[in-house]
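Visitor: Got a sequence here, can you build the structure:
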Amino acid sequence: METYGKILLIAMPAFFVLVLFEKFWGIWKHKDTVPLTDMISSLSSGMTNVTKDVLGLSVVVISYDWLYGKFGFFQIEATWIVYVLAFFALDFAGYWTHRIAHEYNLFWNNHIIHHSSEEFNLACALRQSISGIVKIFTVFLIPAAILGVPPEVIAIVAPLHLFAQFWYHTQHIGRMGFLEKIIVTPSHHRVHHAINPEYLDKNYGQIFIFWDKWFGTYQEEKEEIPAVYGVTRPVQTWNPIKINFMHLWLLIKDAWRTKNWSDKLKIWFMPLGWRPADVAAKYPVDKIKDVYHFEKYNPNLTKGMLVWSFVQLIVLLLFLSYLFGNLAAIGSPGIFYFGGFVFLTVFSYTELMDRNPNAWAWELLKVAYALYFVVVAGDWFGLNKFLPGSLYLFVGYLALSAIFSIWFSLRKENKATGQLI
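Guide: This is a model prediction of the structure:
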C-alpha cells in the first residue's frame, strides 16, 4: 500500500503534465483532442481509481501467491529473463481479461468507464474502474506460476505493465512502421476505442498486438473509416462514479423486471448488450444507431464553471498527494475516511459539471463530512502538523467550495441564448 502510494506521488504529476502537453500540442497543431470537461472527468476518474487501489478496496478471490504455491513446479531465481517472462505472462493474462470484459454482460461493468469518453486522448487512459471490487482473473497467470515466476517479480512488473499502456491513447501519433506488427500502437488502440461497426470489439492487446492476430481479434485502422469514440449506449454524464455502476444498475433492473425466471440468471453471463426480450420491448435504452450522426455529450458550461471545475481538480490532486505521502502517519481507519472525502469531492463537482440543479446538496454533504473530522480532531488528518496554518486554508477552501457550488447550481439557463443568468 505505502510503496504503491509513493510510486503514485511521482506518476500522478507526470501523467498530469503529459495530458496538459497533449492539450497544448493539439491547440498549437489546430487539432485539440482534449476538451477541458472531458479531461477533468477523465482525471477525476483516475484519482478515484488510484484511491481505491491504494486503500486496497478490493477482494482478490485467487491470489498469485496462492497459485504459485499450488502450481509452482519449478523454482527459479529472479534474473532479467524471469522479469521478461513475467511481462509476457501479464500481457497474456491482460489480453484475456480485457476480451472477457468486452464479451460478457457481467464483466463489462468493470470496463465501461475506460470506454465512456467520446474523445480519444491521454486523459481517457486514466479512466479506470472503481467497480472491480472482486478480482478473479489472476487465474490467467497460471502459466507464470507453473514456470516458477516468483510473486515478488509479478509485484514489480505489474505496475510497469499498467503504466506502459498510457502512451498509446492519442490521436497525434500515426502509423509506426514495423512496430505495428509487434506492439500495441496508437493506431491499434484507436480501433479498439472506436464504435464503428468495422472496429467494434477488436484489438484487445495491452502491450503486444500479436495476441489479437493469433486469436482472431485483430483489425487494422483504415484511413477511409475514421474512428468514432465512446460506447454505443452513451453515458451522458461527466460523473465517473455514476459511470462505474450504470451498467450494473441496468442489469439489476432488467433481472428484476423480466418475467422469465431463467432470464434473471441468464442475463449476467450472456454476450454484452443482451437483454431479456420482454424487458427490451417495454424499457428500451438509448443506443447510437448511426455512429457518424449523433450529438456528443456537452452541457453548456460558462468559463467560470470550467475554471472552477479545474481548480477543484487541482486542489483534489494536492489532497491526494498528501494522502499518498502520509499513509503510515494518517493510519487506519483515517486513510479510509480521507478516501471518502476524495469520492465525495469528485461526485459533487462532476455533478456540477453535469448541470445538476441539486449539485449544491452533494457539495454541502462533502463540506459537512470534512468539517465533522476537523471539529472532532482539531485537524484534517495531521495536515496542520505537516504544514502549520494549513487548517485555516482547508476550512477556507471548504467555505469557497460551498459558495461557488451553490452559486453555479442555482443559476438558470436562458433558453434563447443558452447562457447562464
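
Visitor: going forward, measure contacts and count neighbours with C-alpha atoms only.
Guide: Will do.

Visitor: got the contact list for stretch 131-139?
Guide: Contacts to stretch 131-139, defined as CA atoms under 8 Å, 6 or more residues apart in numbering, come from residues 57-64, 67, 93, 97, 109-110, 244-245.

Visitor: typed the wrong thing, it's stretch 159-175
Guide: Looking at what lies outside stretch 159-175 - CA under 8 Å, 6+ apart - the contacts are 26, 33, 87, 90-91, 120-126, 184-187, 189-190, 206-207.

Visitor: One more sequence to fold, the one below, so I can look at both together:
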Amino acid sequence: MESYAAVLNYAIPFFMALLLLEAGIAWWKGEKVIRSMDTLSSLSSGLTNVIKDVLGLTVVVVSYDWLAGEIGLFEIKSTWLVYTLAFIGLDFAGYWVHRLSHSVNYFWNRHIIHHSSEEFNLGCALRQSVSGFVAITVFFLLPIAILGVPGEVVAVVAPLHLFAQYWYHTRLIGKMGVLEHLIVTPSHHRVHHAINKEYLDKNLSQIFIVWDKIFGTFQEELDDVPPVYGVTRPVRTWNPIIINFVHLWQLIKDAWRTKDWKAKFTIWFKPTGWRPADVKEKYPLSGIEDPYAYEKYDP
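Guide: Next up is the predicted model:
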C-alpha cells in the first residue's frame, strides 16, 4: 500500500497534465471531447476511488504473498525477467477479471461507473469504482505464483500496470499501425467503451491485445460504425456514489420483488442484465435501442 500511495504522488499530477493537454489539443483542432459536468463527475469518481484504495477498504480473501509461498514451485530472484513475468501475469489476470466484470451481474456493479460516461476522454479513465469490496485478481495470478514471482515484485509492478491503462482513453489518436496488433490502443478501447451492438463486451484486454485475439473477444473499430459511448441502461446522473451502486440497488430490488425463490439467489451470478421473468414483466426497464437516436444526459 505504501508503494501504491507513493506512485500516486507522481501519477495524479501526470494524469491531470495529460487531461489538460488533451483539452488543449481538442480546442486547437476544433473538436469537443470534454463536457464540464461529465468530466467533473469523472474526477469525483477518481477521488472517491483513491480515498478508498489508500484507506485499504477492500477485503483481501487470499493475499498474493501467501499464495506464492504456498504453491510456488521455484524460488527466483528479482531480475528484469521476473518483472516482465509479473507484468504479463497481471495483464492475464486483468483480462479475466475484466471479462468477469462484463459477464456476471454482481461483478458488473464494480465496473459500471467506468463505462457510465457518455464521452470518451482521459477524464473517463479516472472513473473507477468504490464498490469492489472483495479483491479477486489474486485468483487469476496462479500462473506467476506457481513460478514463484515474489510478492514485492507484484507490489511494484501492479500500480505501473494500472496507470499504463490511462493514455488510451482518447478520441484524438487514430489507428497506430503495427501497434494495433500488439497492444491495446485508443482505437481498440473506443470499441470497448461503445454500446453499438457490434462492439458490446469486446476488447477486454488491458495492455496486450493478444488476450482478446486468443479468447475470442476482439473487435476492430469499423469505419462505418462510429462508436457511441455509455451503458445500455443510462445512469443519467453525475453523482459518483449513485453511479457506483445503481446496478447493485437494482439487483437488490429485483431479488426482493421476484416470487421465484431460486432466482433470489441466482440473480447475482446470472449474465449481466439478466432479470427474473416476473419482475421483468411487472417492472420493465428501458434501455437504448438505437445508439444514434439517443440524446446524451446533459442538464
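
Visitor: just to revisit the earlier point, among the contacts of stretch 131-139 of structure 1, which one lies nearest to F178 of structure 1?
Guide: A93 (24.5 Å; CA to CA).

Visitor: ok now do the closest one, which residues does it touch?
Guide: With the criterion set at CA under 8 Å, 6+ apart, A93 of structure 1 makes contact with F137, T138, F140, L141.

Visitor: Would you format those as CSV with secondary structure included?
Guide: Below are the contacts of A93 of structure 1 laid out as CSV (DSSP: H, G, I helix; E, B strand; the rest coil):
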residue, secondary structure
F137, helix
T138, helix
F140, helix
L141, helix
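
Visitor: Can you lay out those as a markdown table showing distance to W362 of structure 1 and neighbour count?
Guide: Output for these, formatted as a markdown table (distance: CA to CA, whole Å; neighbours: other CA atoms under 10 Å):
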| residue | distance to W362 of structure 1 | neighbour count |
| --- | --- | --- |
| F137 | 35 | 17 |
| T138 | 37 | 18 |
| F140 | 41 | 19 |
| L141 | 42 | 22 |
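
Visitor: quick one: which of those is nearest M39 of structure 1?
Guide: F137 (29.7 Å).

Visitor: Tell me how far the closest one lies from S41 of structure 1.
Guide: As judged by CA to CA, to the nearest Å, F137 of structure 1 and S41 of structure 1 stand 28 Å apart.

Visitor: show me where the stretch 51-200 of structure 2 has helices.
Guide: Per DSSP state H, counting those that start in this stretch, the stretch 51-200 of structure 2 carries helices over the ranges 64-71, 80-103, 105-108, 112-115, 122-125, 142-147, 151-163, 186-193.

Visitor: Please identify the buried residues of the last one?
Guide: The one in question is helix 186-193 of structure 2. Of the residues in helix 186-193 of structure 2, P186, S187, H188, H189, R190, V191, H192, H193 count as buried by neighbour count, 16 or more other CA atoms under 10 Å.

Visitor: That helix vs structure 1, average distance?
Guide: Mean deviation of helix 186-193 of structure 2 relative to structure 1 after superposition (mean CA distance after the TM-score superposition for structure 1): 0.3 Å.

Visitor: No further queries at this time; thank you.
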